[in-house]
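1. using only what follows, build the 3D model:
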Amino acid sequence: MTVRHHVARLLGSLCALGAGAAFAADLVPVKIGVLNDRSGVYFDSTGEGSVVAARMAVEDFKPEAHGLKVEVVSADHQNKPDVGASVTRQWYDRDGVDAVFDVPTSSVALAIAQITKEKNKAFINSGGGTADLTGPACTPNTVHWTYDTAALANGTGKAMLKRGGKTWYFITADYAFGLALERDTKAVVEKNGGTVVGGVRTPFPNPDFSSFLLQAQASGAQVIGLADAGLDAANAIKQAHEFGIRQGGQKIAALLIAITDIHSLGLEVAQGLDFTASFYWDLNDGTRAFAERFEKRMPGKKPTSYQAGVYASTLHYLKAVAALHSAKDGAAVVAKMKEMPTDDPLFGKGTIRPDGRKIHPMYLFEAKAPSESKGAWDLYKVLETIPAEQAFRPMSEGGCPMVAGMTAK
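-> Next comes the predicted model:
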């Protein structure tokens, strides 16, 4: 090979490197923060699994092919609004985070929604439950993806009433989520001919429900509604089983429970529980394929609905950012998310309403009996599919000031 050929090859390599560097410089930087409980009552149902789900979504989206360079960071809000607010402000002000995802614990979620609006970033909630995020506390910067307290009330509340559970007693976690879940379920119960005979509010978090369960048992209510979640819900169900409450004829309404909680309880304790959720790993080929990939990264775990919501919402967020070729204006990104129909392998096709509520079907599940289960995570059977338009509260009833006067569906 001549010197001239060597020089030509060297120049060609330098040009290629220069083009690659120029291409990398042209990529739009996007930074996503997954903020959740990594050490408390929701660590198993959100936690690291939600971070894994977000990273899977980024990989599946192939951001460089869309002109983006995406980074995912994470933090523990410890279920404390002040901690969550401090992390979020640091992320937005110092660390260049463009959007916050997940955020279980409604009191934290409500705080993040307001900070996000103030900073004009994007908040895509999956883990928090309060329907106020698309009601009085709605903002142009928030999307509420996976479920909410109104949908849980519509699903489990109505199902228990249909089965003869007309009188209710609530055991309610004393913070934003529990209070909203009791409120929304009580409204469904009373609207459909039921009666609330009493209730008690419990500390959050709380390891011992003995005295509260004994009060519920003494009330004689046909249904004891657990307006809590995570390890609190699991502890309450386990202790109710030990007291023989269900065996005595009273029904337990697990108003929010994750598959990780059912798995932890075991079907001997959980069998027969009815509950509402938007996702189950064994629903169809798409959910099963995702669960198989997820489990390779989280050995021995199947994804919860909250983690599935993080995956699906991250995908849709990135589609909107790619369409705008920018993540800097959070309200503009959220507006684009609402404009674009949603479509992913876990929730299928859907829409995001003007109030920020993501619309998709919900499912009424029952925990299987041990004899019905074919494996460690074969835990649910579908009792009913609740169509999207029936699952969530009508927009006209939510009180979102952004959509006042709009026709709602």
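
2. only C-alpha atoms for contact and neighbour calcs from this point on.
-> OK.

3. just the helices in the stretch 51-200 of the chain please.
-> Per DSSP state H, counting those that start in this stretch, the stretch 51-200 of the chain has helices spanning 81-93, 106-119, 149-152, 158-162, 176-191. These are given in chain order.

4. most centrally placed residue in this structure?
-> Per CA atoms, centre = their mean, the C-alpha nearest to the average position across the chain is that of residue 126, at 2.7 Å.

5. how about the contacts made by residue 226?
-> With contact set as CA atoms under 8 Å, 6 or more residues apart in numbering, residue 226 has these partners: 170-172, 233, 236, 252-256.

6. whichever of the residues you listed end up buried, select them in PyMOL.
-> Typed into PyMOL, the next command selects the buried ones out of those (criterion: 16 or more other CA atoms under 10 Å):
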select buried, resi 170+171+172+233+236+252+253+254+255+256
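
7. name the nearest residue to the residue nearest to the centre of the chain, sequence neighbours excluded.
-> Counting by CA to CA, 6 or more residues apart in numbering, residue 126 lies nearest to residue 102, which is 4.5 Å off, once chain neighbours are set aside.

8. and what of residue 286?
-> residue 345 (5.1 Å).

9. for residue 259, same thing?
-> Going by CA to CA, 6+ apart, residue 259 has residue 304 as its nearest residue, at 5.9 Å.

10. residue 372 versus residue 289, what's the distance?
-> Here the distance between residue 289 and residue 372 works out to 23 Å (CA to CA, to the nearest Å).

11. can you tell me which residues contact the residue lying closest to residue 334 once chain neighbours are set aside?
-> Taking CA to CA, 6+ apart, and ignoring the residues beside it in sequence, residue 334 has residue 141 as its nearest neighbour in space, at 5.9 Å. When contacts are counted by CA under 8 Å, 6+ apart, residue 141 is found next to 113, 116-117, 120-123, 330-331, 334.

12. now list the buried members of those residues.
-> By the neighbour-count criterion of 16+ other CA under 10 Å, the contacts of residue 141 include these buried positions: 113, 116-117, 120-123, 330-331, 334.

13. next, the structure of the following sequence, for comparison with the previous one:
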Amino acid sequence: MDHRKRRPRTLWTSVAGALTAVALMATPSSAEISDGVIKIGILNDQSGTFSDLSGKGSVAAAKLALEDFKKIAPAVKVELLVADHQNKADIGAQIVRRWFADGVDMVADVTNSAVALAVQSLGREKNKIITYAAVGTVDITGKQCAATGLAWLHDNYNLVAGPIRKLVGQGQDKWFFIAADYAFGRNMVAESERMLTSVGGKSLGSVFHPIGNADYSSFLLQAQSSGSKVVAFANAGEQLVSSIKQWHEFNMGSGTQTPVALLMFLTDIHGMGLETAKGLTGVTAWYWDLNDDTRAFAKRFYALHGAMPTAPQASVYSAVFHYLKAVAALDSDDTDRVLEKMRATPVDDFYAPGAKLRADGKLVHDFYLVQVKEPKELDKPWAYYKVLEKISADVAYRPLSESDCPLVTAKAK
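-> Predicted coordinates for the structure are as follows:
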């Protein structure tokens, strides 16, 4: 993971310079497809704290989806565009607004919760599909849901429910939170505190750090003095890597508190190393070493990207491929018809076989409670997780009956 300082860019440079496009040529497509081409935009963090877990790897995953799609629909022309939102909601919204004006049909990934909330309204307004990967805030499929906004990976409820239920059941009932100070982190702490209350646990407090923070000493000392049994980290990417490294520098690993990474990605573990990460517990929607199908995709992905895929990157493949298959089946890119087809058709791939979209826009699939291996347990490169248990789809999600998504509540009336 690259920790070098990056030069700030102006808004103009950010939007104009970050946009790239790759055209995958095929024979002329049907006249039912507007402009004769399907345009898909991959919007994420290409250069900052979340770039390893999504970034160029998500682009590689989308390219593999397009490669597989060409095998089943060679007559459809697809163009892939890529942009870096730099974890800034205004930049992300400006890029997506421009893309939609230029005929982009579907946007995937997004990565950042604040950016997701900014672009969700654009998808609703322009009637364009946006699929979200590493976006944690429950508001995307809750009170700010849209028919065009689809959560393909997880939300904060999925991520916190499993660890909290398991650890509180083991007597680890007092928690303190170190969280990123933006929509994702604050929502994750709120979801965690709600879940703790429901299972008999207790929050002893929380502290929030800026997204670009490098020194976590004051936050860790507050956690240490809180009297909690668990210190939960509601951050990700470079933030989590730095937090856990400094946890060990303060020798907190030898104490009685248990560290929990509420949002943990394979690249985070790779960045901090097994000696530092060993024993961390978290939830993931997908892991490359689950079965033969996941390993086959990982082998292709590694050949293209030079690293094993994270769950967000695998979900980008799945979302793009599922969308394109719906377009091909209909011979049309009409948003309403494509959405209806996507919702009616179960996912058929290595990521979430048999998964279906719910009324609130969540793709409902299984999750896995995992723990990072000890260095001596590593039997092959990148195989960092022990799967402790599968969290079945029927318990991984907040019940639809409790949803505050207007699409659901309006239908219930």
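
14. would you mind finding the most buried of the helices of the stretch 51-200 of the first structure?
-> helix 149-152 (a mean of 27; mean count of other CA atoms under 10 Å).

15. so who does whatever residue of the second structure lines up with residue 275 of the first structure touch?
-> Counting by TM-score structural alignment, residue 275 of the first structure corresponds to residue 282 in the second structure. By CA under 8 Å, 6+ apart, the contact list for residue 282 of the second structure reads 159, 163, 260-264, 369-371.

16. which residues in the stretch 101-250 of the second structure form strands?
-> Using DSSP state E, counting those that start in this stretch, the strands assigned to the stretch 101-250 of the second structure run over residues 106-109, 129-132, 149-151, 174-180, 202-209, 230-234.

17. I meant the stretch 251-400 of the second structure, not that one.
-> All strands of the stretch 251-400 of the second structure, identified by DSSP E, counting those that start in this stretch, fall at 258-261, 281-284, 356-357, 363-364, 367-372, 385-391.

18. packing partners for the last one?
-> It stands for strand 385-391 of the second structure. Strand 385-391 of the second structure makes packing contacts with strand 367-372 when contacts are defined by 3 or more CA pairs under 8 Å, 6 or more residues apart in numbering; DSSP states H and E.

19. go on, the fourth one?
-> Under the contact criterion of 3+ CA pairs under 8 Å, 6+ apart, the helices and strands touching strand 363-364 of the second structure comprise strand 356-357.

20. contacts for the strand it packs on, please.
-> Contacts to strand 356-357 of the second structure, defined as CA under 8 Å, 6+ apart, come from residues 150, 342-347, 363-365.

21. what about that strand, how far off from the first structure?
-> Once superposed with the first structure, the aligned residues differ from strand 356-357 of the second structure by a mean of 0.6 Å; criterion: mean CA distance after the TM-score superposition for the first structure.

22. what residues in the first structure pair up with that strand?
-> Alignment note (TM-score structural alignment): strand 356-357 of the second structure is matched to residues 351-352 of the first structure.

23. residues near the aligned partner of residue 237 of the second structure in the first structure, how many?
-> In the superposition onto the first structure, residue 237 of the second structure corresponds to residue 230 when matched by TM-score structural alignment. Other residues near residue 230 of the first structure number 22, with proximity taken as other CA atoms under 10 Å.

24. one more: residue 320 of the first structure?
-> Taking other CA under 10 Å as the neighbour definition, residue 320 of the first structure ends up with a count of 22.

25. aligned to it, what sits in the second structure?
-> Aligned against the second structure - with TM-score structural alignment as the criterion - residue 320 of the first structure pairs with residue 326.

26. wouldn't that match be in contact with residue 344 here?
-> No. Using CA atoms under 8 Å, residue 326 of the second structure is not in contact with residue 344; the gap is 9.8 Å.

27. tell me which element residue 14 of the first structure falls in.
-> Assigning secondary structure by DSSP states H and E places residue 14 of the first structure in helix 3-26.

28. mind checking what residue 246 of the first structure lines up with in the second structure?
-> Going residue by residue (TM-score structural alignment), residue 246 of the first structure aligns to residue 253.

29. adding distance to residue 320 of the second structure, write the strands of the stretch 101-250 of the second structure out as TSV.
-> Compiled in TSV, the strands of the stretch 101-250 of the second structure are given as follows (distance: least, CA to CA, whole Å):
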stretch	distance to residue 320 of the second structure
strand 106-109	7
strand 129-132	8
strand 149-151	12
strand 174-180	29
strand 202-209	34
strand 230-234	28
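
30. quick one: closest of those strands to residue 384 of the second structure.
-> Taking CA to CA as the measure, the strands of the stretch 101-250 of the second structure were each checked against residue 384 of the second structure, and strand 230-234 came out nearest at 19.0 Å.

31. what's the angle between that closest one and helix 156-169?
-> Following axes from the mean of the first three to the mean of the last three CA atoms, to 10 degrees, one obtains 170 degrees for the angle between strand 230-234 of the second structure and helix 156-169.

32. distance to residue 93 of the first structure for the contacts of residue 226 of the first structure - can I get that in CSV?
-> Formatted as CSV, the entries for the contacts of residue 226 of the first structure read as follows, by distance: CA to CA, whole Å:
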residue, distance to residue 93 of the first structure
170, 41
171, 40
172, 36
233, 36
236, 40
252, 45
253, 43
254, 40
255, 37
256, 34
